[in-house]
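Asker: got a structure for you, letters missing:
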């Protein structure tokens, strides 16, 4: 049962426009491995979305400081220096501006995130994010976890530090059940897979490094149940028992069933060498469908469900 709050159950639309955002100051500390590198080279490596020539123009515009001093790009960096890029306001890529509220009380908020809307700032998005849209209505709400930009479904927010701390402590324990729906390539030979593939950062020639299947990675566990099969595809219900980045995408790929349309992972759980798009691009169907947990303040059992998006309904049974 929903407790009345700032939100009413249902869809919330917040209008996107082409106005500039507020800009952002990206702050990093120079590490030992970057000691002695020229600033221009470091910037082009740290932020590879822009060429050295573009960075030179940013430097000429006075956008970059090192230890508070406006930089030219010729500086030789020293470990421990504070580098700040004061990015001017920019027009962000458009994103969906609707979300459905599934639960709301004084301590928690749960919403159904649409595909294409980032949970948190990053990758050129700052204000066109679920966090920004939610905080316009509930300023104290912060997400307990995140979903990838293309992933749909339940995102849980905590409104108080106490609720956030308890949910974080419970997150990868049996007190919280996280169940996803995923459309994967290939017809599964088995009905149930317990996947224990470790996940860690691996190098990539185009994007530096990326999370992927890695023998030296962190222990991870998913259980995937095949719930329907069509020609060349399987719909899985996946339960998560750990919370690694891109876990479902990596785990299903590691058993030979990458998500249909995934631009990043191939059949071994390793990143594709020739990427058809950026890692955050969509094209796949992954949905956080069920979340079952104990309320962090009342211990009441909460069971949430986010309806499957239309793309799933054309591929599998609901």
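Answerer: Nice, thanks for sending it over. Values in this document were obtained by computation on a predicted structure and should not be read as measured data.
Asker: from here on, contacts and neighbour counts on C-alpha atoms
Answerer: Will do.
Asker: and stretch 109-123, which residues are buried?
Answerer: Residues 109-120 are the ones in stretch 109-123 that count as buried (16 or more other C-alpha atoms under 10 Å).
Asker: hmm, which two among the residues you listed are most spread apart?
Answerer: Largest separation among those by C-alpha to C-alpha: 109 and 116, giving 20.4 Å.
Asker: Which of the buried residues of stretch 109-123 sits closest to residue 70?
Answerer: Closest to residue 70, out of all of those and judged by C-alpha to C-alpha, is residue 120, at 29.2 Å.
Asker: show me the contacts for the closest one.
Answerer: 126, 129-131, 146 (C-alpha atoms under 8 Å, 6 or more residues apart in numbering).
Asker: same thing but at 10 Å, please
Answerer: 126-132, 142-143, 145-149 (C-alpha atoms under 10 Å, 6 or more residues apart in numbering).
Asker: What of residue 312?
Answerer: Per C-alpha under 10 Å, 6+ apart, neighbours of residue 312: 181-183, 235, 285-287, 318.
Asker: do residue 174 as well
Answerer: 241, 292-293.
Asker: so how far is residue 239 from it?
Answerer: Distance, residue 174 to residue 239, using C-alpha to C-alpha, to the nearest Å: 11 Å.
Asker: Kindly report the same for residue 100.
Answerer: Taking C-alpha to C-alpha, one finds residue 100 at 23 Å from residue 239.
Asker: for residue 230, same thing?
Answerer: 21 Å.
Asker: Please say which of the two ends up with more neighbours.
Answerer: residue 239 (20 against 13; other C-alpha atoms under 10 Å).
Asker: And the host helix or strand of the more buried one, what does it pack against?
Answerer: Residue 239 belongs to strand 233-240 when assigned by DSSP states H and E. Counting contacts by 3 or more C-alpha pairs under 10 Å, 6 or more residues apart in numbering; DSSP states H and E, strand 233-240 is packed against strand 176-185, strand 192-195, strand 222-230, helix 247-254, strand 286-294.
Asker: which residues does the closest residue to residue 243 other than its chain neighbours contact?
Answerer: Counting by C-alpha to C-alpha, 6 or more residues apart in numbering, residue 172 is the residue found nearest to residue 243 once chain neighbours are left out, at 6.8 Å. By C-alpha under 10 Å, 6+ apart, residue 172 lies in contact with 178, 240-243.
Asker: Tabulate those residues in JSON lines, adding columns for neighbour count.
Answerer: Putting the contacts of residue 172 into JSON lines (neighbours: other C-alpha atoms under 10 Å) gives the following:
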{"residue": "178", "neighbour count": "20"}
{"residue": "240", "neighbour count": "20"}
{"residue": "241", "neighbour count": "19"}
{"residue": "242", "neighbour count": "17"}
{"residue": "243", "neighbour count": "17"}
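Asker: Structure two is appended below for comparative analysis:
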């Protein structure tokens, strides 16, 4: 193995024969996104069983083993920044962070610094898993910029692979608290509706026909009715981009303050302005998983942040 390069063997199953290579390898490697796999193929980091480089992501996959080389994360524009973090748990393999609303998880266009990754690079002195790529060292999963709460970060590739496998199996416990418009009736239920990028607005997600997007399942239950609103708990079976926001909107209960999917009533809009509440009312309140190295069962909870507490009190009947 070259210095700083991880090598993973991906086995393409017989049923994936004939698929696009990037799709087949992404299915075989749940730790890597399809976009990441595509980039690795294009940059010559994938070899077939004969040892030949494969550079076309759209080429037809063949059953068997492929060697995928993952370069160590490079600094790029990611610079360590001394930004305070609320660390809930940490050991040599991983850490659990309670992210404040307003913090972007990783650098991207328009948010090149001040992100969670910048803070992690400083806190961990650069010791983060490289599987997520240059822009996302250590990042196993994300929560939106304006969603607060818990997420787990991998320091090592072993931890990253183990955690990603649990996410792929849907065995990670993730519970969110949300303040939504209206009171759900029935008081509990599930939304099972696939999600994909909206064809009308690529910045948004939308429910699409079966087979066109990724399966997404949200289980919700009413915790407390409020004034023309409610506090609900949403348990994620899957973890798609904007999942809770889109699913709750689809059943007529958008999150208060949601700038993309909300349809805020005038009374709620006035209250949000009065409280200067400028985000979707969503908090990742509980996270549970099996430690990928020690096999210990871990679970964490995060208290409702002060801005959502204030909104909750103002809406209490």
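Answerer: Perfect, I can see it now. Not measured: the values here are computed from a predicted model.
Asker: returning to that earlier point: pretty sure the residue nearest to residue 243 of the first structure is in a helix, no?
Answerer: No. Judged by DSSP: H, G, I helix; E, B strand; the rest coil, residue 172 of the first structure forms no part of a helix; its state is coil.
Asker: before we move on, the earlier item: among the buried residues of stretch 109-123 of the first structure, which are in strands?
Answerer: Among those, the members falling in strands are 109-113 (criterion: DSSP state E).
Asker: and those as CSV, adding distance to residue 55 of the first structure?
Answerer: Listed next are these as CSV, based on distance: C-alpha to C-alpha, whole Å:
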residue, distance to residue 55 of the first structure
109, 41
110, 40
111, 39
112, 38
113, 35
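Asker: wait, which of those is closest to residue 217 of the first structure?
Answerer: residue 113 (29.0 Å).
Asker: circling back to that earlier point, mean neighbour count, the helices and strands packed on strand 233-240 of the first structure: which tops it?
Answerer: helix 247-254 (a mean of 26; mean count of other C-alpha atoms under 10 Å).
Asker: other SSEs contacting that helix?
Answerer: strand 176-185, strand 192-195, strand 199-204, strand 208-213, strand 222-230, strand 233-240.
Asker: ok, which stretches of the stretch 1-150 of the first structure are helices?
Answerer: Assigned by DSSP state H, counting those that start in this stretch, the stretch 1-150 of the first structure shows helices spanning 39-46, 52-60, 130-137.
Asker: is it possible to export these to TSV including distance to residue 158 of the first structure and mean neighbour count?
Answerer: Shown next, in TSV, are the helices of the stretch 1-150 of the first structure (distance: least, C-alpha to C-alpha, whole Å; neighbours: other C-alpha atoms under 10 Å):
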stretch	distance to residue 158 of the first structure	mean neighbour count
helix 39-46	32	18
helix 52-60	38	16
helix 130-137	11	18
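Asker: For residue 200 of the first structure, which of the ones you listed is the nearest?
Answerer: That would be helix 39-46 among the helices of the stretch 1-150 of the first structure, by C-alpha to C-alpha, at 20.1 Å.
Asker: Alignment lookup: residue 312 of the first structure to the second structure.
Answerer: Applying TM-score structural alignment, one finds that residue 312 of the first structure aligns to residue 308 in the second structure.
Asker: which of the residues in the host helix or strand of its match are buried?
Answerer: Using DSSP H and E, the element containing residue 308 of the second structure is helix 306-315. Buried residues in helix 306-315 of the second structure, counting neighbours by 16+ other C-alpha under 10 Å, are found at 308, 311-312, 315.
Asker: follow-up on the earlier one: any chance of the helices of the stretch 1-150 of the first structure in JSON lines with distance to residue 211 of the first structure as columns?
Answerer: Compiled in JSON lines, these are given as follows (distance: least, C-alpha to C-alpha, whole Å):
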{"stretch": "helix 39-46", "distance to residue 211 of the first structure": "18"}
{"stretch": "helix 52-60", "distance to residue 211 of the first structure": "26"}
{"stretch": "helix 130-137", "distance to residue 211 of the first structure": "23"}
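Asker: Residue 199 of the first structure: which of those is closest?
Answerer: Nearest to residue 199 of the first structure, of the helices of the stretch 1-150 of the first structure and by C-alpha to C-alpha, is helix 39-46 at 23.3 Å.
Asker: and the closest one, how far from the chain's centre?
Answerer: Relative to the centre of its chain, helix 39-46 of the first structure is centred 25 Å away, using C-alpha atoms, centre = their mean, to the nearest Å.
Asker: residues in the second structure aligned with that helix?
Answerer: So helix 39-46 of the first structure is aligned with nothing, judged by TM-score structural alignment.
Asker: And stretch 248-258 of the first structure, by the same measure?
Answerer: Residue span in the second structure matched to stretch 248-258 of the first structure, by TM-score structural alignment: 244-254.
Asker: before we move on, the earlier item: looking at the ones in strands among the buried residues of stretch 109-123 of the first structure, which is nearest residue 27 of the first structure?
Answerer: Out of these, the member with the shortest distance to residue 27 of the first structure (by C-alpha to C-alpha) is residue 113, at 28.8 Å.
Asker: Tell me the counterpart of that closest one in the second structure.
Answerer: Under TM-score structural alignment, residue 113 of the first structure pairs with residue 99 in the second structure.
Asker: residues in contact with its match?
Answerer: So residue 99 of the second structure contacts 85-87, 105, 116, 143-151, 283-284, 302 (C-alpha under 10 Å, 6+ apart).
Asker: Might one say that residue 98 of the second structure is in contact with residue 284?
Answerer: Yes. Counting by C-alpha atoms under 10 Å, residue 98 of the second structure touches residue 284, with 8.7 Å between them.
Asker: residues shared between the contacts of the two?
Answerer: In contact with both residue 98 of the second structure and residue 284: 148-151, 301-303, using C-alpha under 10 Å, 6+ apart.
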